[in-house]
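1. A structural model of the following input is requested.
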Amino acid sequence: MTNNTHPISPIALITGGSRGLGKSTALRLAAQGSDIILSYRSQRAAAEATVAEIQALGRRAVALPLDVGRSADFEAFAASVRQTLADTWQRERFDHLVNNAGEGVHQSLMETSEAQFDALFQVHLKGVFFLTQKLLPLMNDGGRIVNISSGLTRFALPGYAAYAAMKGAVEVLSRYMAKELGPRGIAVNTLAPGAIATDFGGGTVRDNAQVNGFIAAQTALGRVGQPEDIGGAIAALLGPGSGWINAQRIEASGGMFV
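-> This next block holds a predicted model:
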């Protein structure tokens, strides 16, 4: 019989779970026994395809629409999550939150527009802050949160000032979340990927052979990252043996610029 405090299987909510790192995370978590709620902004078909892949692994999954850049929609999204938990799982709470949804801007400091800056702020910082705030009443005590950052908060590459600044703020926010949510037993960490071969930022790392080769040459393990590398790292942070890891920035970059 299902118990809200000690569910048979954990439920993870992943924003931006229809493709890239979010999809890889969803599949890895499902493979290790989690059920999944994933959000998508516009790619409904891709989200439903990911749900089907999760179901093929024997887990339950639901895809819900959400634009993380529109904080006015968060209350309605939280209500949708609450209803989904009741309808699909007959539960009131989920266990793990992965704040993954994001977008990239590659623009020099001098050429970054205020509109670009504001869009990054809405998605990467304001979105993470207030979406987490709205979802926390639906999280089980003893749960875990992983906020996605970037290797660009440790090393600087021209053209990423605004993006990296938002991710740096998320890393600070994560430590404060860990401090304030400690009494509920909720651990909060940031996972900072290095350069990954996805369609993020126009797919430059994946599709541009010169960029790909440069990154591989600057990485101790001699290649660029793949989505599975990050999905596996996040799944490990949410696994049963990692509950004592808290308030940390963990970089998964294969050793970039060491």
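2. C-alpha from now on. contacts and neighbour counts both.
-> Will do.
3. tell me, what residue is most central in the protein?
-> Among the residues of the chain, the one closest to the centroid is N100, at 2.1 Å (Cα atoms, centre = their mean).
4. Can you spell out which helices and strands pack onto the longest strand along the chain?
-> Longest strand in the chain by number of residues (criterion: DSSP state E): strand 139-148. Applying 3 or more Cα pairs under 8 Å, 6 or more residues apart in numbering; DSSP states H and E, we find strand 139-148 packed against strand 94-99, helix 161-181, strand 187-193.
5. how much does the first one deviate in direction from strand 187-193?
-> Regarding strand 94-99 and strand 187-193, their directions subtend 40 degrees when assessed with axes from the mean of the first three to the mean of the last three Cα atoms, to 10 degrees.
6. Report the buried residues of whatever helix or strand comes next after strand 94-99.
-> Where DSSP states H and E defines the elements, the next helix or strand beyond strand 94-99 is helix 114-120. Buried residues in helix 114-120, defined by neighbour count with 16 or more other Cα atoms under 10 Å: Q116, F117, A119, L120.
7. Quick check: the second one touching A162?
-> To tie it back to what came earlier, the one meant is F117. Yes. F117 lies in contact with A162 (Cα atoms under 8 Å); the separation is 6.2 Å.
8. re the thing from before, pipe the helices and strands packed on strand 139-148 into JSON lines and attach distance to I250 and mean neighbour count per row.
-> JSON lines is the format used below for the helices and strands packed on strand 139-148 (distance: least, Cα to Cα, whole Å; neighbours: other Cα atoms under 10 Å):
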{"stretch": "strand 94-99", "distance to I250": "14", "mean neighbour count": "26"}
{"stretch": "helix 161-181", "distance to I250": "10", "mean neighbour count": "20"}
{"stretch": "strand 187-193", "distance to I250": "5", "mean neighbour count": "26"}
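9. One more, please, to line up against the first structure:
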Amino acid sequence: MAVHRIAGKTVLIAGGAKNLGGLLARDLAAHGAKAIAIHYNSAAAKADAEATLAVLRADGAEAIAFQADLTRADAMEKLFADTVAAIGRPDIAVNTVGKVLKKPMLDITEAEYDAMSAVNAKSAFFFLKEAGKHVNDNGKVCTLVTSLLGAFTPFYASYAGTKAPVEHFTRAAAKEFGARGISVTAIGPGPMDTPFFYGQEAPDAQAYHKGAAALSAFTKTGLTDIADIVPWIRFLVSDGWWMTGQTILVNGGYTTK
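-> Predicted structure coming up:
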């Protein structure tokens, strides 16, 4: 059905300047998205955002970038409002924003916990809230979580623990927005080959994760490649619309529920 195609659609990607979000933006443009708004958090990512915009425009998409700290509800409201004003109401909204911390519970400070909760849980809640207000009927919404939601492991309490609420946010939003034909999903990749992974893991832990998935031997690094996550998101925001309210762990057999 035409309503579920990528071509001609308007897209908003939070965290869309680089890494997984940037690759997703490029992929959707290559599949015919009409207009794409990408968000980035800090001035340090401005050059990445501009490079991504150049590729999107070369593929024929109208493209614009916004910088914002999405841990504030008013900033999330402004992101959606600015997107609507610039390129129209989104048909597809994807939230790739996240913050990783690997640390024993006994060593986590209140400030660290509050920061993790603000980025991983609070921003996801208000992204879904604003998506519910601004995404077009028959739209698609997807949030990135983590495959650690299916793991029994130490040291990630503040990371997986603050991503866990997004599972219920996803279910609730799917029920509340479903009458308008909007599907809402969450994707939990395994450890990904991005700077976020290497910044948290010591060499011995890196070696473990690189061999932990059932299909590790068939990837370049043994980790989840962002190029293997993008097609899943593309599917869920197009032909896979019938899947809604679900959290899907996509990790090559790293862990499962």
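10. What's the TM-score once they're superposed?
-> Once the chains are laid over each other, their TM-score by TM-score structural alignment, normalised by the length of the second structure reads 0.88; 246 aligned residues with a Cα RMSD of 2.2 Å.
11. ok, now which ones touch F200 of the first structure?
-> Going by Cα atoms under 8 Å, 6 or more residues apart in numbering, F200 of the first structure touches G20, E103, G104.
12. Kindly recompute the last result at 6 Å.
-> Residues near F200 of the first structure by Cα atoms under 6 Å, 6 or more residues apart in numbering: none.
13. that older thread, map the residue nearest to the centre of the first structure across to the second structure for me.
-> Mapped onto the second structure by TM-score structural alignment, N100 of the first structure lines up with T96.
14. does its match really touch A17, like I thought?
-> No. Under the criterion of Cα atoms under 6 Å, T96 of the second structure is not in contact with A17, lying 10.2 Å apart.
15. Just put the helices and strands packed on strand 139-148 of the first structure in a markdown table and tack on distance to L57 of the first structure.
-> Formatted as a markdown table, these follow (distance: least, Cα to Cα, whole Å):
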| stretch | distance to L57 of the first structure |
| --- | --- |
| strand 94-99 | 19 |
| helix 161-181 | 31 |
| strand 187-193 | 25 |
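16. just so I know, which of these lies nearest P65 of the first structure?
-> strand 94-99 (14.6 Å; Cα to Cα).
17. what's the mean deviation for the closest one versus the second structure?
-> Mean deviation of strand 94-99 of the first structure relative to the second structure after superposition (mean Cα distance after the TM-score superposition for the first structure): 0.9 Å.
18. just checking, what packs against that strand?
-> Here strand 94-99 of the first structure touches strand 11-14, strand 139-148, going by 3 or more Cα pairs under 6 Å, 6 or more residues apart in numbering; DSSP states H and E.
19. which residues does R93 of the first structure contact?
-> Contacts of R93 of the first structure by Cα under 6 Å, 6+ apart are L138, M139, N140.
20. Quickly note the distance from K122 of the second structure to R26 of the second structure.
-> Plainly put, K122 of the second structure is 27 Å away from R26 of the second structure if you go by Cα to Cα, to the nearest Å.
21. G203 of the first structure: which of the helices and strands packed on strand 139-148 of the first structure is closest?
-> strand 187-193 (15.2 Å).
22. from the middle of its chain, how far away would the closest one be?
-> 9 Å (Cα atoms, centre = their mean, to the nearest Å).
23. That strand vs helix 161-181, what angle?
-> Using the same axes, to 10 degrees: strand 187-193 of the first structure against helix 161-181 is 160 degrees.
24. Strand 187-193 of the first structure: average distance to aligned residues in the second structure?
-> Relative to the second structure, strand 187-193 of the first structure is 0.5 Å off (mean Cα distance after the TM-score superposition for the first structure).
25. matching residues in the second structure for that strand?
-> Going by TM-score structural alignment, strand 187-193 of the first structure sits over residues 183-189 in the second structure.
26. Give me the residues contacting the matching stretch.
-> 140-147, 174, 241, 244-251.
27. Can you give the distance of the top helix by length along the second structure from its chain's centre?
-> As assigned by DSSP state H, the longest helix anywhere in the second structure is helix 73-87. Chain-centre distance of helix 73-87 of the second structure: 17 Å, with Cα atoms, centre = their mean.
28. quick one: the nearest residue to S216 of the second structure once chain neighbours are set aside and G252 of the second structure, what's the gap?
-> With Cα to Cα, 6 or more residues apart in numbering as the criterion, S216 of the second structure has its nearest non-adjacent residue at 4.2 Å, and that residue is G222. Distance, G222 of the second structure to G252 of the second structure, using Cα to Cα: 10 Å.
29. again with L236 of the second structure
-> In terms of Cα to Cα, L236 of the second structure sits 18 Å off from G252 of the second structure.
30. just R89 of the second structure next, same as before
-> 35 Å.
31. that older thread, I figured the residue nearest to S216 of the second structure hits K210, correct?
-> Yes. Between G222 of the second structure and K210 a contact is recorded at 4.2 Å, counting by Cα under 6 Å.
32. Give the full set of residues in contact with the aligned residue in the first structure for K210 of the second structure.
-> In the first structure, the residue paired with K210 of the second structure according to TM-score structural alignment is A216. By Cα under 6 Å, 6+ apart, the contact set of A216 of the first structure is G222, R223, V224.
33. ok, the residues you listed in the second structure: which stay?
-> For the contacts of A216 of the first structure, the contacts that are reproduced in the second structure, applying both residues aligned by TM-score structural alignment, their matches' Cα atoms under 6 Å, are R223, V224.
34. List only buried entries from the contacts of A216 of the first structure.
-> Here, 16+ other Cα under 10 Å leaves R223, V224 buried among these.
35. Restricted to strands, list the contacts of A216 of the first structure.
-> Among these, no member falls in strands (DSSP E).
36. Return the residue of the second structure that is most distant from the centre.
-> Most peripheral residue of the second structure (Cα atoms, centre = their mean): L106, 28.9 Å.
37. gap between that one and F197 of the second structure?
-> 22 Å.
38. And for A61 of the second structure?
-> 31 Å.
39. next one: T162 of the second structure
-> 17 Å.
40. now swap in S216 of the second structure and tell me
-> On the measure of Cα to Cα, S216 of the second structure and F197 of the second structure end up 16 Å apart.
41. got it, and A68 of the second structure?
-> The value you get for A68 of the second structure to F197 of the second structure, if Cα to Cα is used, is 23 Å.
42. Could you do L223 of the second structure as well?
-> With Cα to Cα as the criterion, L223 of the second structure and F197 of the second structure are 10 Å apart.
43. same check, this time on R5 of the second structure
-> From R5 of the second structure to F197 of the second structure the distance is 33 Å (Cα to Cα).
44. So which bits of stretch 51-66 of the first structure are buried?
-> 51-55, 59-66.
45. Oh, that last question was meant for stretch 236-247 of the second structure, not what I typed.
-> L236, V237, S238, W241, M243, T244, G245, Q246, T247.
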